[in-house]
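> Got a predicted structure here, sequence first:
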Amino acid sequence: MQWTDEGIIIGTRRHGETSLIVELMTAEHGRHLGMVRGGRSRKQQPLLQPGNSVTATWRARLDEHLGNFTLEATTQRAALLMESQSGLYGVQILGALVRLLPERDPHAQVYAALEAILGWLGKPVAGGALIVRFEVLMLEELGFGLDLHQCAATGVTEDLAYVSPKSGRAVSRSAGEPWRDRMLPLPGFLRETPVETPASGDIVDAFRLTGYFLDRHVYGPRGMEPPDARERFVALVARSDAARLAGA
């Protein structure tokens, strides 16, 4: 068995004294693991870091085997990601989200989104807006998509201000006003094609929204906790808003 594909490294773990098991998100073969012999060598270590993009060739005698990877770097961004807290936390969040997908199950849209986001993680606000959109995509890919484009009560598509915590559907400002204390705020940027970076306060609200549904549908039923990096990243976004207000 053999294939070649584009991939992004999302994690590694030791295997024996000299090798690594590398976890990739690939364009056509989904989340896939394989062993890299000699992966702990000084020569290989800079390549085998989360956030780097590679061309991967996987070989195994049988499809169900772990198999071996041969990896060639295409974009080495890991060193730059590790220079900032937001880059470090961001790549950890994305890796944890991708691991929610079944292994070897293709998700081309997830791969494309991951590739697009990685270059922005060093900027907490811009990167945060993209990560939270990625969480919306992950909910959809996992079968728990949110309906953020039409009011659940009236069917209107304008002035959508809330999301029902029960249905995951948007609610207009007028229809939701009597129950606003029970609703989740819907930041407008989640419904629009991004044209500029949203306010950091809106991004924090968006993380609260996606976090609620991830806890309800994914982490809770699986007996899991959200990655610690997520809370730390959201704190970075909130601090950037406080700094902006202090300087205004």
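The structure has been received and is ready for your questions.
> switch to C-alpha atoms for all contacts and neighbour counts from now on
Fine.
> Surely Asn52 touches Glu6?
No - the criterion here is CA atoms under 8 Å, and Asn52 misses it with Glu6 at 11.0 Å.
> of those two, who's got more company?
More crowded of Asn52 and Glu6, by other CA atoms under 10 Å: Asn52, with 23 against 20.
> Next, count neighbours for the closest residue to the more buried one other than its chain neighbours.
In space, and not counting its chain neighbours, Asn52 is closest to Gln76: 4.8 Å by CA to CA, 6 or more residues apart in numbering. A total of 17 residues lie near Gln76 under the criterion other CA under 10 Å.
> Gln76: what's it in contact with?
47, 51-53 (CA atoms under 8 Å, 6 or more residues apart in numbering).
> for Glu225, same thing?
By CA under 8 Å, 6+ apart, the contact list for Glu225 reads 215, 219.
> Go through the protein and flag its longest strand.
The residue-count maximum for a strand in the chain (DSSP state E) belongs to strand 2-15.
> Comparison target below:
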Amino acid sequence: MEWTESGRIVSVRSHGETSAIVEILTREHGRHAGLVRGGRSRAMRPVLQPGNRVQAHWRARLDEHLGNYEVEADALSAGMLMDDALALAGLNAACAVAVAALPEREPHPNVADAFEVLVRALEQPEVWPAIYVRWEAGLLADLGYGLDLRKCAATGQTHDLAYVSPKTGRAVSVEAGRPYHDKMLKLPGFMTGTGELSPGDVEAGLRITGHFLERRVLWPADRVLPEARLRMIDRLAGAGAL
């Protein structure tokens, strides 16, 4: 069994004294792990970093085996972001969430494509936090837990949407949600395509996606939101970017 495809590295962990187990997010083969022999060498270390885009050739005797990777660098994004602590925190958070939420070897091409868009946007600090929120919302949708933000769950109206029900993931209007506003999740306009990004919107969006990632994806698998995501939020808060 073998295949060749490009993708983004989302996880690297040491294996033995010289090798590494690398997980790559690809369009056709999903989040797929493999062993890179000599992966801890000085030459391979800059290549095998989460967020880097690589050309990977995977080979195994049987499909269910871990298999071996041969990788070549396509884009060393992690190195280019090394001096930008905020962007690097976003990159690490996205990689960690992909590893925690995506089933292994299950193709999710839309998620992989959106991940590529997010990584390329990380050099634009005024843009990428909102794109990150949209990426997590898209991840939820691709896993079958999409938010319904098209209209109010109570009235059916498509305007004045201000909340998301923490139980159903459906939008709620200002009027319908007023009696329960303290129990609702605030819905920022950029998530529905209305209004410009305002202070507090990214934080509100991350609360929505984090809430449903935990309850619908991670908790049933006995997992929690990764520490890298919490560190990203702390960095964003410190930079006044929430």
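It's in. All of these numbers come straight from a predicted model, not from anything done at the bench.
> quick one on the thing from earlier: out of the contacts of Gln76 of structure 1, which sit inside strands?
Taking DSSP E, the ones among the contacts of Gln76 of structure 1 that sit in strands are Ser53.
> quick one, helices of structure 1?
78-81, 85-98, 108-117, 124-141, 173-176, 200-214, 220-222, 228-247 (DSSP state H).
> about what we covered before: pick out whichever of the contacts of Gln76 of structure 1 sits closest to Ala126 of structure 1.
Closest approach to Ala126 of structure 1 among the contacts of Gln76 of structure 1 (CA to CA): Gly51, at 17.3 Å.
> What count of nearby residues applies to the closest one?
So Gly51 of structure 1, with other CA under 10 Å, has 32 neighbours.
> And for the one 5 residues further on?
Using other CA under 10 Å, the number of residues around Ala56 of structure 1 comes to 21.
> Setting aside sequence neighbours, what's the nearest residue to Leu187 of structure 2?
Closest residue in space to Leu187 of structure 2, ignoring its immediate chain neighbours: Tyr163 at 4.6 Å, by CA to CA, 6+ apart.
> ok so, going back, tell me which two of the contacts of Gln76 of structure 1 sit farthest apart.
Taking CA to CA as the measure, those have their most distant pair in Leu47 and Gly51, spaced 9.7 Å apart.
> Distance of the closest residue to Leu24 of structure 1 other than its chain neighbours relative to Ala112 of structure 1?
Using CA to CA, 6+ apart and skipping residues adjacent in sequence, the residue nearest Leu24 of structure 1 is Ile9, 4.6 Å away. Between Ile9 of structure 1 and Ala112 of structure 1 the distance is 14 Å, computed by CA to CA, to the nearest Å.
> Between the two, which is the more surrounded one?
The neighbour comparison of Ile9 of structure 1 against Ala112 (other CA under 10 Å) goes to Ile9, with 24 against 13.
> The more buried one contacts Met25, correct?
Yes - using CA under 8 Å, Ile9 of structure 1 is in contact with Met25, at 6.6 Å.
> Could you find the closest non-adjacent residue to Gly67 of structure 2?
Of all residues not flanking Gly67 of structure 2 in the chain, Ala60 sits nearest, at 4.3 Å (CA to CA, 6+ apart).
> Contact partners for that neighbour?
By CA under 8 Å, 6+ apart, Ala60 of structure 2 lies in contact with 1-2, 66-68.
> any idea which of those residues is closest to Val119 of structure 2?
Of all the contacts of Ala60 of structure 2, Val119 of structure 2 sits closest to Asn68, with 25.7 Å by CA to CA.
> Run a quick neighbour tally on that closest one.
Neighbour tally, Asn68 of structure 2, other CA under 10 Å: 20.
> Tell me the spacing between it and Ala20 of structure 2.
Separation of Asn68 of structure 2 from Ala20 of structure 2 (CA to CA): 10 Å.
> Over to Leu66 of structure 2?
Leu66 of structure 2 sits at a distance of 12 Å from Ala20 of structure 2 (criterion: CA to CA).
> Need the overlap of contacts for these two.
Counting by CA under 8 Å, 6+ apart, the contacts common to Leu66 of structure 2 and Ala20 are Leu35.
> Show me which of these two is the more surrounded one.
Neighbour comparison, Leu66 of structure 2 and Ala20: the larger count goes to Ala20, with 24 against 16 (by other CA under 10 Å).
> Quick check, Pro185 of structure 1 in contact with Leu209.
Yes - look at Pro185 of structure 1 against Leu209 with CA under 8 Å: they come within range, at 7.3 Å.
> who's sitting farthest from the centroid in structure 1?
With distances taken from the mean C-alpha point of structure 1 and given as CA atoms, centre = their mean, the most distant residue is Pro178, at 33.9 Å.
> contacting residues around that residue?
Residues near Pro178 of structure 1 by CA under 8 Å, 6+ apart: none.
> Of the contacts of Ala60 of structure 2, which is the nearest to Val133 of structure 2?
Nearest to Val133 of structure 2 among the contacts of Ala60 of structure 2, with distances taken as CA to CA, is Leu66, at 32.1 Å.
> For that closest one, which non-adjacent residue is closest in space?
Taking CA to CA, 6+ apart, and ignoring the residues beside it in sequence, Leu66 of structure 2 has Gly34 as its nearest neighbour in space, at 5.4 Å.
> The residue nearest the centre of structure 1: what's it in contact with?
In structure 1, the centroid-proximal residue (CA atoms, centre = their mean) is Leu94; its distance is 3.4 Å. The neighbourhood of Leu94 of structure 1, defined by CA under 8 Å, 6+ apart, consists of 10, 114, 131.
> Please apply the same query to Glu72 of structure 2.
Per CA under 8 Å, 6+ apart, neighbours of Glu72 of structure 2: 47, 54-56.
> right, and out of these, which lies closest to Val202 of structure 2?
Closest approach to Val202 of structure 2 among these (CA to CA): Val54, at 30.2 Å.
> Am I right that that closest one is in contact with Asp74?
Yes - the pair Val54 of structure 2 / Asp74 is scored as a contact, 4.8 Å apart, by CA under 8 Å.
> The two: which is more packed in?
Val54 (22 against 15).
> ok, that one to Leu48 of structure 2 distance?
Distance from Val54 of structure 2 to Leu48 of structure 2, by CA to CA: 9 Å.
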